[in-house]
Each structure stands twice: as structure tokens, then as C-alpha cells.
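Q: give the three-dimensional model of this entry:
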Amino acid sequence: MGTVSVTIDITGLPHERITFCPSPLAELGNALHALAEPAHHSRLHAWTTATSAALKPELADRLLEAEFMWRATRSDFLMPAQPRETLAEELDDLDRMDDERFVGAALEISCSTSHYPKGLPSPLVDAWARRRALDLAAARGPRQAAFVERMLAEPTATRAWIRRLLEDCDQAFFADTWRRVGVQLAADARHKTELLRRKGLAEALTAASSALSLEEDDNGSRIVVDKLVHGRTDARGTAVTLLPTIFGWPHLFSLYSPGWQPVIQYPTASHEVGGTEPVETVKLRLDALTHPMRMSLCRNLSRGAYSTSELADAYGITAPEVSRHLAVLKKAGLLITRRRGRYVLHQLDLSVVARIGSDFLESVLR
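A: Here you go, the predicted model:
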């Protein structure tokens, strides 16, 4: 396990309580995020451009008003722990949620928070939580601040407004989209469920995403989500839901808020290309290239294979010093090393170096 990750304790949890299932509400949230942040989703450029252009101005204005719920972060209610067949059924489930829980989930809007605050009270009943929600909304803009003020003053009416907004999005563009992608997501969920049944959880998690793994030792079993955040939650006695997504790539979300059933949303494998390295590997490679001498050595190593003595002679430094720099580059997986007679030759692995940018972008967007 890397030094940063989200871990979900599943010790003693029967595999029957770990489910793979698509969610129309979760995918609608992903689609709204893609419309709000098209730069995150270059492969959806044609869809986001066409859909944005076709939006009626009134609907576009309403989406802008509420976009904090799916732009920088994802409001927790957009990742249902018990997915349904239809969006209407999932919206009905939201209607049954009490105001305090719903509003607290909707206002999880801080892009700077790397973990869930423990036991954060509802802004409907706690003055500090209320000020925090208003301050965070104000940082997003005057429209968002006004909307949060309205949500805190009139939660029932605002919840109805949110439902109508999501239903109008469904009618305007998402229903047609879901008819196409829902079939793919259901097929992916069936495949992962069969893997879980036949080959076990470790195989199913790895097949879902290279950022997911199963960790087992004397202390129990844990699902590990490789992300640039620290987080822990306990699924013992509850369940874990894994939601496949097409519109969510490259993001991998993990819902581990206190009091909520853990949910993981992963990009389907057929749409996950590049950027699959663990976060620790990305950090190693970036750190390896920060030293000016290693950058200089890479100039030679990118052009051909060199021995330690050749590099020492070229840069006027000692062979042991070159060896230390090469060891750092090799540990980061940036070198190809081979022996020729009594010489060991080193060369930069250009294919790995070429992926550093996309690997870094994926790791911070994950």
C-alpha cells in the first residue's frame, strides 16, 4: 500500500455484500461534471460541445447555479449505495432522505478538503457548519452563494428544485445518453460480478481499475483505493458498492463519509487508457527528474546507451556520483539497463518518460 490511499475495512464482510452495479443518477452526475469541466474530459469533446450548444438558456442558467454539487467535488447523494434501474427510482430514494442528511451531502463542496471531516454536523442545525458552507459557496461565486443560502433557509423547496433540475436534464439530453451507455455499464458490472464469483475479490478489483487492490494480513482485509488523499472507513456490517462509469473517466471516486455506506466509482476498463500508474510511482518519477544533474544525464541517456564511466567523463564527475544518480532513475523505472561484455549500459526508457505527463494528470484527477 502506498503512503496515500483510501482504505475500506471489509474484514469478515461476505462477498455477497460487495456489489457491482450501474447507477443512472451517478452517471448523470458524471455527465454534468463533464459539461462543467470539459477540459477534464477531452475524449468527450464532441458530446460536451454538442450537448452544451443544445441546452436551452434557462436550463443552462439553472445548471450554473447548482454546479458546485458536481464541479470541483461530487455531492455524496450523487453516488447511491443502492443503485436502481431508473433515475426516477433513485430520485425517489433521495426524497426519502431526511433534510439534514441530504443538505449535508449536497454541500460537500470544498475542493481543498482532502478528507471528510469526522462527524461534521449538518449546516441546518450547527452554526459553525452553516458558516463553513456559506463561505465555501461564496468562494464559488455569487450564484452559488445565493443558492446555498436558499437551501439552508428552505431545504424542502430547494430539494424539490434540485429534483426538477435533474429531471429536466434527463429529458433534455441524459435519457438518450443513458439508453446508450447504460447497456455498456450493465455489461461491465455483470463481468465484474462474475469475476468476483469465480476468481475472488482481488481479481474483480484489479479488473475494475489498476488503482484498486485487496490487502489482506493478520489484521484483516481491506480494499485499497490508490488516490492522492488519506481516508479510512469501515464496511464491516454494511456493504460496499462499486459503480462503473463511462463519463467519469479519468476520475475514480470513493465515498467514505462517516455514516455512509462506502461506494467506489471506477472508469470502465474499455475507456481507461494511459495514466494507470500508482500514485507512488508517479511521485518517484517526478522526484527523480527534479535534480539538475539527473536532468542533464537524461539528455545523453535519451540519445543512446552509456556506461557509468562514459557519463562520468562527459560531465566531469566521479563514477560513484553517476551511479547514485542512475540508481534514482532506475528505481523510478525510467531506465533500460543491459550488459555488453564487461560494461553495463544505461538508456532512458522513452516510452515511460513520454507518459509522465498523462500519468501525473490522471493521478491528480483520480
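
Q: use CA for all of it now, contacts and neighbours both
A: Noted.

Q: quick check: buried residues in the helix ranked longest in the chain?
A: Of all the segments of type helix in the chain, defined by DSSP state H, the longest one is helix 175-199. With burial defined by 16 or more other C-alpha atoms under 10 Å, the residues of helix 175-199 counted as buried are 175, 178, 181-182, 184-186, 188-193, 195-196.

Q: and for stretch 74-89?
A: 74-84, 87-88.

Q: not counting its own residues, what contacts stretch 240-255?
A: Contacts of stretch 240-255 from elsewhere in the structure, counted by C-alpha atoms under 8 Å, 6 or more residues apart in numbering, are 6, 17-23, 26-27, 30-31, 34, 40-41, 44, 76, 79, 81-82, 181, 185, 188-189, 225, 261-268, 271-272, 362, 365-366.

Q: how about this one, so we can line them up?
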Amino acid sequence: MSLIIGIAGLPPERIVFAPSPLAELAAILHALAEPAHHADRHGRLTAIAAALPPDLADRLIEAEFLWRSTRADILLPNAPGDTLTEDLDTLDRLDDETFVHAALEITCSREYSRRRPEPLSDSADRDRVRALASARGPLQSAFADRLLADPPAVRAWLRRLLEDCEQAFFADVWQQVRVRLAADARHKTQLLARHGLAEALTAVSPAVTLDAARSRIVVDKLQDAATSTTDGLTFLPTVFGRPHLIVVHAPGWRPVVHYPVATRGDEEPRALSPETVGRRLDAVAHPVRMRLCRTLARGPHTTGELAFAYDLSAPEVSRHLAVLKKAGLLATRRRGRYVLYELDLPVVARLGTDFLESMLR
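A: Sure thing, here's the model as predicted:
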């Protein structure tokens, strides 16, 4: 499964790498709402949450559907500014119809990738949006009703909310991460200019690749979707967004890729395809292979030793070992004419994390 961004006719100078204060604030708000997605940021998120004024915490809950399950497109600007104020000014320039549609499409639309009637001008679509919002609970239902009834008032309320976040915690956080994000964006921009798009995309994430023959970018995601652009493509680095790799691909929007970068002390971001994760889980799920893994976790063994230990034929053990090796779960070394197999413990230890990251990506 892949998300495709067609780039035929897109000039290289319209591919932009730049940090966005609004996108990083949205990533933090998401992490506060879903801390289980971001265990590596637990200490920092706990400190931010503890310092939130009670009134601000309550107001964040009112609008958290904009960033909880995923980020609404309005929070990922395709022309990011240097400050949160600049990003919010750009957001203010959207007309009400565009703003309302984008704010509601993530949770109140059945088909993100297809243009639909607009809720402010189409009564049937307005009823559909209200019904979907109502199914998601009273807070979202109330927010949708307010937004549909008075878009300017809700837009002003949301801006004040984000500005209050800046005053409460984000200004300090942004000062700490903006240099890292700007440096990453410069590095990717230099790779693009000197070595081409393919190398720049590889540096973004192993999950993002260039299909040059078909003039498209392929993003390894648990979805099948497609968009195209000749207007431009924006890449926004994030510290707090890890492990998520988010792509704005709604019709009529300039595509945006929000990608995680490594921070000091982190390993470089890595991405396994869902197929690789599935192959590894299938490999260890078989009862015979699970028993073999139990032995191989304790030390290296030959095929003959494993066959004797479990009363299996050598060819049968070889077949199971081949499955585990193809899945990347075994390390091997030779001792004379014998091959010793051993479980690759660091790889196996990451199975749960790899599975979760492939789901969250």
C-alpha cells in the first residue's frame, strides 16, 4: 500500500524544505492528547501537561479532534512562516468555506481523497457533517455546530487558543527545537540541489522514495491514495511528530509531507515497510518456529542440534530457519563446516515497536 504524489512538470525550485511553528505546535498537541504514541517524549510531555493552566487545558479538549487522531490540514501549512504569528496569519487568509471544510474533513468526512459538497453552502452536506460529528461525541458535535453557525467567531477562538499555547509553553519549546529543524531543512535543501530529489527523499525517510520513471513520489503508508502537483511540494521537519509521517493529499491542496527528524541522543529515524513487519510477525507466529526461537535466543545452534532437540528432520528445521532468516530475525556465522544460527535479539526486541510505528505512520 502506498500514497502516491505525482510530480510530473513540478520544477525542483518548488520543492521546499522548511520548519513550521504551527505544524510543530500541532505535533505537540497531538502528543499531549495521545502520549502512548510518543513514549520517547514522555518526560517532556509530562512537564508540559503539568504546567498547562487549567482553563487552557479545558479549551484544548474542546478542539482536540483537530489533532488527536491525525492533524487537520489547516495545521500543516504549505508556505510556513518563521513565527507562529506568521503561520496563523496565513491561516486567517483562507476563506471560511475552505477553512471549515479542512477543519472537518478528517473526522467528519467519509472520503478524504474525493471532493465533496461544502457544508456552508450545501444543506445536505451540512446535515451529514453534523451527523458524523454527533457520532463522535458531544464535544465534537458542539464544536461542529459552532463552526457551521459562526465560522469567523470559531476561527478567532482557535487562533487565541493557539496563541495562548505559545505563551504557556510553546515559545520556550520552539526556541529549543527551531535550530535543529532549520538545520535539517537546510541539509535536505542542499541534498536536493547537489544530489537530486532521490537522495533528498532518502534522507527524509526510508519510507519515502522517488519513482523517477513515472515522475512520482511513493510514500509507504497503510493506505492507497494519490494526488499530484505542479504548484509545489512542501516538506516540514518535526521533532515531536515522531514516529508519524503525515502527508496532506486532499484535492485542491498543495501536498505537504510532515516528517520526523532525529534529535540529539536519538537513533536516526528508520522505517520498516508494513510488509516487512508482517513477514516478521508471521515468521515468529508459527508454533514450531516459536520453539526454535526459544532455543536460538539462548545461543547459537546448528540445524542438526535443533533437529535433535525437537525431534524434527533436518530438512524441516532448515525450512523453518529459512523463513526466519528471510524475515531478518536470525544472525548466522560459520564454525568449520557448520553454520550456526542465533536469534538477532535487538531486531526481535523491536518487533512490537516496529509494528506500532508501521501502524502510526
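
Q: quick one: TM-score?
A: The TM-score (TM-score structural alignment, normalised by the length of the second structure) is 0.92; 359 aligned residues with a C-alpha RMSD of 2.1 Å.

Q: before we move on, back to that, what range does the longest helix of the first structure cover in the second structure?
A: Mapping helix 175-199 of the first structure onto the second structure (TM-score structural alignment) gives residues 171-195.

Q: quick one: stretch 310-330 of the first structure aligns where in the second structure?
A: Going by TM-score structural alignment, stretch 310-330 of the first structure sits over residues 305-325 in the second structure.

Q: mean deviation of the longest helix of the first structure from the second structure?
A: Its matched residues in the second structure lie on average 1.4 Å from helix 175-199 of the first structure after superposition (mean C-alpha distance after the TM-score superposition for the first structure).

Q: by contact count, what packs against that helix?
A: If you count contacts as 3 or more C-alpha pairs under 8 Å, 6 or more residues apart in numbering; DSSP states H and E, helix 175-199 of the first structure packs onto strand 18-20, helix 201-208, strand 240-245.

Q: if we can go back for a sec, inside strands: which ones of the contacts of stretch 240-255 of the first structure?
A: 6, 18-20, 225, 263-267 (DSSP state E).

Q: just the buried residues from the contacts of stretch 240-255 of the first structure, in ChimeraX please.
A: Burial among the contacts of stretch 240-255 of the first structure is assessed by 16+ other C-alpha under 10 Å; the matching ChimeraX selection reads:
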select :6,18,19,20,21,22,23,26,27,30,31,34,40,41,44,76,79,81,82,181,185,188,189,225,261,262,263,264,265,266,267,268,272,362,366
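
Q: circling back: tell me which of the helices and strands packed on helix 175-199 of the first structure sits most buried.
A: strand 240-245 (a mean of 28; mean count of other C-alpha atoms under 10 Å).

Q: quick check: that one aligns to which part of the second structure?
A: Under TM-score structural alignment, the match for strand 240-245 of the first structure is residues 233-238.

Q: the matching stretch vs the first structure, average offset?
A: Counting by mean C-alpha distance after the TM-score superposition for the first structure, stretch 233-238 of the second structure comes out at 0.4 Å.

Q: center of the second structure, which residue is that?
A: The centroid of the second structure falls nearest to H244 when counting by C-alpha atoms, centre = their mean (2.0 Å).

Q: now that residue, what's its secondary structure?
A: Three-state assignment for H244 of the second structure (DSSP: H, G, I helix; E, B strand; the rest coil): coil.

Q: hey, where'd the strands end up in the stretch 251-366 of the first structure?
A: Using DSSP state E, counting those that start in this stretch, the strands of the stretch 251-366 of the first structure run over 253-255, 263-267, 335-340, 343-348.

Q: wait, is I5 of the second structure part of a helix?
A: No - according to three-state DSSP, I5 of the second structure belongs to no helix; its state is strand.

Q: was I right about it contacting I217?
A: Yes - between I5 of the second structure and I217 there is a contact at 5.0 Å, judged by C-alpha atoms under 8 Å.

Q: can you show me the helices along the stretch 1-150 of the second structure?
A: Applying DSSP state H, counting those that start in this stretch to the stretch 1-150 of the second structure gives helices spanning 21-33, 42-51, 54-62, 84-92, 96-108, 123-135, 138-149.

Q: of those, flag the one that's most buried.
A: Most buried among the helices of the stretch 1-150 of the second structure, counting by mean count of other C-alpha under 10 Å: helix 21-33, with a mean of 24.
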